[in-house]
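Engineer: can't give you the sequence, but here's the structure:
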């Protein structure tokens, strides 16, 4: 893996923004020990270089009426690039699908779905998912209690590298 062009201050900025994306630049600068101008330059660089993809509000699912979360395991009927792409496109277009991953194991895709209730999931399943011709099998796993969700990404695997304090994945360091 190539060097990741981050230093300790960049990591502090990323951690602080993951914790609270609404920090003002002055608050962020105070938190990471920089003056506002250099802090803003670093944030802009992190955005430009793709380390920070977006800022958004994380909504309480229950408060907005999406009280049921379902993890759906989907097997593709005939394994082909076209079927996988068609299924990815179909799942990506559904607003109820809040996350979708191609996985290895007994399923081909693991899909996280947020809906108001069981009736809404039944409707999505019967009227949409089961009508997709490339689906061979569907298994639904209903969330009983959300223990941890939407947590910040762990950055502890990065450490100082051999070149001028750059941060690199730990596996790349001697």
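Structural biologist: Received, thanks. Only a predicted model underlies this, so the values are computations on that prediction, with no experimental measurement involved.

Engineer: C-alpha from now on. contacts and neighbour counts both.
Structural biologist: Fine.

Engineer: all strands for this protein, in order.
Structural biologist: 4-6, 68-76, 97-102, 109-115, 135-142, 158-160, 167-169 (DSSP state E).

Engineer: could I get these as TSV with mean neighbour count and distance to residue 31?
Structural biologist: Conversion of those to TSV gives the following (neighbours: other Cα atoms under 10 Å; distance: least, Cα to Cα, whole Å):
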stretch	mean neighbour count	distance to residue 31
strand 4-6	15	18
strand 68-76	20	35
strand 97-102	14	32
strand 109-115	21	35
strand 135-142	14	40
strand 158-160	19	20
strand 167-169	20	20
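
Engineer: could you dump these into JSON lines with distance to residue 150 added?
Structural biologist: Formatted as JSON lines, these follow (distance: least, Cα to Cα, whole Å):
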{"stretch": "strand 4-6", "distance to residue 150": "23"}
{"stretch": "strand 68-76", "distance to residue 150": "13"}
{"stretch": "strand 97-102", "distance to residue 150": "11"}
{"stretch": "strand 109-115", "distance to residue 150": "12"}
{"stretch": "strand 135-142", "distance to residue 150": "18"}
{"stretch": "strand 158-160", "distance to residue 150": "21"}
{"stretch": "strand 167-169", "distance to residue 150": "23"}
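
Engineer: this is the other structure I want to compare:
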């Protein structure tokens, strides 16, 4: 169950700002079928409630020299709270780690790591990741190329 009740207009607003974060309020209001003032009020309310947590520019990794994406599964030797907190604090400070999830199954964590080269990835593994206290196993899969990459949540799929 969602934290915030959203109606169809809220969902249209979310879909549009996810598609084009720099859209003007005038264009947004036209696309969602509201006049500008109520549209802006709804947008601000979505921001205040934390439904919209921020705005970003999406950067093409290849064009800025970050050609290697690796998915790394990590097992710890223990799942004690202290060890989990130590691991999580360490990876949160690594700029190469784009995402980190605590997992069920055969790995404790899954990371998405982006680096410029395989040698940079080796440096990351040997110099950072495997040096974290409690890391007992690391398994890596290298991405050859993205097939589907989305940043917009399918907010229209959730029924009001």
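Structural biologist: Received it, and whenever you're ready, just let me know what you need. Please read these numbers as outputs of a predicted model, since none were measured by experiment.

Engineer: can you calculate the TM-score here?
Structural biologist: The TM-score (TM-score structural alignment, normalised by the length of structure 2) is 0.96; 160 aligned residues with a Cα RMSD of 1.2 Å.

Engineer: so which of the strands of structure 1 gets nearest residue 151 of structure 1?
Structural biologist: For those, the distance to residue 151 of structure 1 is smallest for strand 97-102, at 14.2 Å, taking Cα to Cα.

Engineer: packing partners of the closest one?
Structural biologist: Identification of packing neighbours for strand 97-102 of structure 1 by 3 or more Cα pairs under 8 Å, 6 or more residues apart in numbering; DSSP states H and E yields helix 81-92, strand 109-115.

Engineer: what's the closest of those to residue 133 of structure 1?
Structural biologist: Evaluated with Cα to Cα, those place helix 81-92 nearest to residue 133 of structure 1, the distance being 8.9 Å.

Engineer: which parts of that closest one are buried?
Structural biologist: 83-84, 87, 91 (16 or more other Cα atoms under 10 Å).

Engineer: those: which two are farthest apart?
Structural biologist: So, those by Cα to Cα: farthest apart are 83 and 91, at 12.1 Å.

Engineer: what residues does stretch 82-96 of structure 1 touch?
Structural biologist: 76, 97, 100, 113-115, 132, 134-135 (Cα atoms under 8 Å, 6 or more residues apart in numbering).

Engineer: next one: stretch 34-42 of structure 2
Structural biologist: The contact list for stretch 34-42 of structure 2 (Cα under 8 Å, 6+ apart) reads 10, 25-26, 28-30.

Engineer: go again with 6 Å.
Structural biologist: Stretch 34-42 of structure 2 is touched from outside by 26, 29, with contacts defined as Cα atoms under 6 Å, 6 or more residues apart in numbering.

Engineer: cool, and stretch 1-20 of structure 2?
Structural biologist: In contact with stretch 1-20 of structure 2 (Cα under 6 Å, 6+ apart) are residues 32, 152, 155, 160.

Engineer: adding distance to residue 107 of structure 2, write the residues you listed out as a markdown table.
Structural biologist: Rendered in a markdown table, the data for the contacts of stretch 1-20 of structure 2 read as follows (distance: Cα to Cα, whole Å):
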| residue | distance to residue 107 of structure 2 |
| --- | --- |
| 32 | 43 |
| 152 | 27 |
| 155 | 30 |
| 160 | 35 |
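
Engineer: which one (most neighbours) among the residues you listed?
Structural biologist: Among the contacts of stretch 1-20 of structure 2, the one with the most neighbours (other Cα atoms under 10 Å) is residue 32, at 18 neighbours.
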